[in-house]
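Engineer: sequence below, structure please.
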Amino acid sequence: MPELPEVEVTRLSLSDRLTGARVEGLRLGKALRWPLGCSAEQVLGARVDAVERMGKYLWLPLSGEAAPAGGLLWHLGMSGSLRLVANGTPPGAHDHVDLLTSAGVLRLTDPRRFGAVVWGASRHEGLPGKLLSRLGREPFDPALSGPVLRQAWRGRRAAIKPVLMAGDVVVGAGNIYACEALFRAGIDPRLAAGRLSGPRCQRLLQAVQDVLMQAIAAGGSSLKDFSADGHLGNFQNLTAVYGREGQPCRICATPVRRVVQAQRATYFCPRCQKR
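Structural biologist: Okay, the predicted model is just below:
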């Protein structure tokens, strides 16, 4: 599933080329998770402003006299990718949304159709506002700190790994990145979230930030479907524990273990990561 690093890499690949482009058409293929929420004609003539990211969503603001102010919120779902292709490039079987612009066709490809594109008068209104209001803080938000995490998780008995992945406190730590951050912070993923001390929360926050920054620099992770503008990410080749069950820990040589938490595979070093 594309997570925060993959979505940020996608944003970086699109922003400069799309900013200032003019919308010339909108083609919808098979139905996605939610309806668009506007007619295709409503966005014609709009100008694309700078692409923004909130968690795993991309907000494409539209403005101009030819169309009402607003924007399109894009989500890549479980297997989606978003890229800019040349005008006139015919859509394939899994290409479900084409935004035709003067800079090219912004195309959402999604084999499993869990992704979506929805219209909103702003990112704070309508369905975009509802979806984005559920998100926790961005991991690089200056207001986020170890004490903030500790207070938010106080009393929680659930294990820290699924709690971290829930995204209601801090967004961006998908399965790969949660495993890697907990390893770097030396925290056992089975530890109850409410038992983390202030210093351990601070170490975990720093580890989340470091892992996400490294993943963005590596172009994200490409395990099955994801690529940004046709280029595969490389972070999956740099992991310390994720996907390395039975292999020696890169620090202590203890075999990496795999357990299942909240129906997701968790990888950790039983020696380096403490309860």
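
Engineer: only C-alpha atoms for contact and neighbour calcs from this point on.
Structural biologist: Noted.

Engineer: how many residues are close by Leu135?
Structural biologist: Using other C-alpha atoms under 10 Å, Leu135 is surrounded by 18 other residues.

Engineer: with Gly155 instead?
Structural biologist: For Gly155, using other C-alpha under 10 Å, the count is 12.

Engineer: that one and Thr101, how far apart?
Structural biologist: In this view, Gly155 and Thr101 are 50 Å apart by C-alpha to C-alpha, to the nearest Å.

Engineer: what do you get for Gly88?
Structural biologist: 11 Å.

Engineer: what residues are up against Ala240?
Structural biologist: If a contact means C-alpha atoms under 8 Å, 6 or more residues apart in numbering, then Ala240 has 180, 183, 249-250 as its contacts.

Engineer: OK, contacts around Leu76?
Structural biologist: With contacts defined as C-alpha under 8 Å, 6+ apart, Leu76 is in contact with 2, 56-57, 82, 108, 110, 114-116.

Engineer: please redo it, this time with the cut-off set to 10 Å
Structural biologist: 1-3, 6-7, 56-58, 82, 108-110, 113-117, 226 (C-alpha atoms under 10 Å, 6 or more residues apart in numbering).

Engineer: all helices of the stretch 101-250 of the chain, in order?
Structural biologist: Ranges of helices in the stretch 101-250 of the chain, per DSSP state H, counting those that start in this stretch, are 126-132, 146-153, 160-166, 175-185, 198-217.

Engineer: compute the number of surrounding residues for the nearest residue to Lys56 once chain neighbours are set aside.
Structural biologist: In space, and not counting its chain neighbours, Lys56 is closest to Leu4: 5.1 Å by C-alpha to C-alpha, 6 or more residues apart in numbering. Leu4 has 25 neighbouring residues, counting by other C-alpha under 10 Å.

Engineer: now the second one, please; I'll put the structures next to each other:
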Amino acid sequence: MPELPEVETVRRGLLPAMEGARFTKVETRRPNLRWPFPERMAERMAGTRVQALTRRAKYMIAELSSGESLIMHLGMSGSFRIEDAKGKNTPGEFHHPRSKLAAHDHVVFTMESGTEIVFNDPRRFGFMLLMPDAELRAHPLLAGLGPEPLGNAFDAAMLATACRGKRTSLKAALMDQTVVAGLGNIYVCEALHLSHLSPKRGAATLANRNGTPHPRAVALVDAIKIVLGRAIRAGGSSLRDHRQTNGDLGYFQHDFSVYDREGEPCRTTGCGGTIKRIVQQGRSTFYCPKCQK
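Structural biologist: Below you'll find the model as predicted:
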């Protein structure tokens, strides 16, 4: 599933075509994706303007001039592409052929410029929800989310407080969306490696006995921000389905230090360890037992 950097990459790719533009037509080509489309979605969106295109965790949110917001989630295989008025894809280099099956083009936004923004989702695990702005923060998908890991409010003290007293592993705590929003398996593994912390370490060890942040928490917060920043600058990761809006693959997977590198040498200078794979909560965890303690 696309993680925060992938979603942020897509959002930034959509900004020039969507933000400030008006929908002249909205077409849904099937009754549902993961869930049914909102009632009268096409009618409610046609003629409205996108006042802002934001992101919360792994959700993109289009704030509309009608006083409603459209929540969009990519699911397992969802992607957007931008086409000009003649139907041509925007420029982009492809490493592998991209599916052009019209059966997978489930939503088409036609903007006032004539640009078409197409949502393609072969597996149909993505979704779109349309609701009044006043109900947005209270929606079950958003209400319980923790802080944004790239936000100024997310710091060592906040993370230590969230993990204090927890009996779960550090990996499990970071995957908990109420602790920090938007982190997924790939970037948790990478951040733990960069901070030299074991995924099996107890989450509570990020806090001192008096509740203040341990230096481990400082190192981990710094690592999370560094890893996510690198991934966004690289255009996200390409595992199976993820592509940017111009069709390019993300390139961060070439910079993985531990993820999907079982049996390979650790890249930490002077370590000499070997990357190991374990399973935690049904998910693969990759780490170096030698330098991650």
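
Engineer: TM-score of the superposition?
Structural biologist: Once superposed, the chains reach a TM-score of 0.92 (TM-score structural alignment, normalised by the length of the first structure), with 269 aligned residues with a C-alpha RMSD of 1.8 Å.

Engineer: who has more neighbours, Gly88 and Thr101 of the first structure?
Structural biologist: The neighbour count for Gly88 of the first structure versus Thr101, taken as other C-alpha under 10 Å, is higher for Thr101 (24 against 9).

Engineer: and the helix or strand hosting Glu24 of the first structure, which residues are buried?
Structural biologist: In this structure, Glu24 of the first structure is located in strand 23-28 according to DSSP states H and E. By neighbour count on 16 or more other C-alpha atoms under 10 Å, the buried set for strand 23-28 of the first structure is 23-26.

Engineer: from those, which is closest to Glu138 of the first structure?
Structural biologist: Minimum distance to Glu138 of the first structure across the buried residues of strand 23-28 of the first structure is 29.7 Å, recorded for Val23 (C-alpha to C-alpha).

Engineer: the alignment partner in the second structure of that closest one: what's it in contact with?
Structural biologist: In the second structure, Val23 of the first structure lines up with Phe23, judged by TM-score structural alignment. The contact partners of Phe23 of the second structure, by C-alpha under 10 Å, 6+ apart, come to 42, 45-50, 64, 109-116.

Engineer: ditto for Gly75 of the second structure
Structural biologist: Contact analysis of Gly75 of the second structure by C-alpha under 10 Å, 6+ apart lists 1-3, 33-34, 58-59, 121, 123-127.

Engineer: what sits closest to the residue mapped onto Leu220 of the second structure from the first structure if chain neighbours are left out?
Structural biologist: In the first structure, the residue matched to Leu220 of the second structure (TM-score structural alignment) is Leu204. In space, and not counting its chain neighbours, Leu204 of the first structure is closest to Ala185: 5.2 Å by C-alpha to C-alpha, 6+ apart.

Engineer: separation between the equivalent of Tyr187 of the second structure over in the first structure and Pro61 of the first structure?
Structural biologist: Using TM-score structural alignment, the partner of Tyr187 of the second structure in the first structure is Tyr177. According to C-alpha to C-alpha, Tyr177 of the first structure and Pro61 of the first structure sit 29 Å apart.

Engineer: between those two, point out the one with more neighbours.
Structural biologist: Taking other C-alpha under 10 Å, Tyr177 of the first structure and Pro61 do not tie; Tyr177 has more neighbours (27 against 23).

Engineer: name the nearest residue to that one, sequence neighbours excluded.
Structural biologist: With sequence-adjacent residues excluded and distances taken as C-alpha to C-alpha, 6+ apart, Tyr177 of the first structure is closest to Val211, at 6.5 Å.

Engineer: how about Leu72 of the first structure?
Structural biologist: Nearest to Leu72 of the first structure is Trp119, by C-alpha to C-alpha, 6+ apart, at 4.6 Å.

Engineer: what is the burial count for the closest residue to Trp35 of the second structure other than its chain neighbours?
Structural biologist: Spatially, and ignoring its direct neighbours in sequence, Trp35 of the second structure is nearest to Phe127 (6.4 Å; C-alpha to C-alpha, 6+ apart). Neighbours of Phe127 of the second structure under the rule other C-alpha under 10 Å: 20.

Engineer: what do you get for Gly136 of the first structure?
Structural biologist: Neighbour tally, Gly136 of the first structure, other C-alpha under 10 Å: 16.

Engineer: map it across to the second structure for me.
Structural biologist: Alignment note (TM-score structural alignment): Gly136 of the first structure maps to Gly146 of the second structure.

Engineer: OK, contacts around that match?
Structural biologist: 56-57, 154, 159, 162, 176-182.

Engineer: state the distance from it to Lys290 of the second structure.
Structural biologist: 31 Å.

Engineer: check Val180 of the second structure too.
Structural biologist: 27 Å.

Engineer: I figured Gly55 of the first structure was touching Val170, is that so?
Structural biologist: Yes. Under the criterion of C-alpha atoms under 10 Å, Gly55 of the first structure makes contact with Val170 at 9.0 Å.
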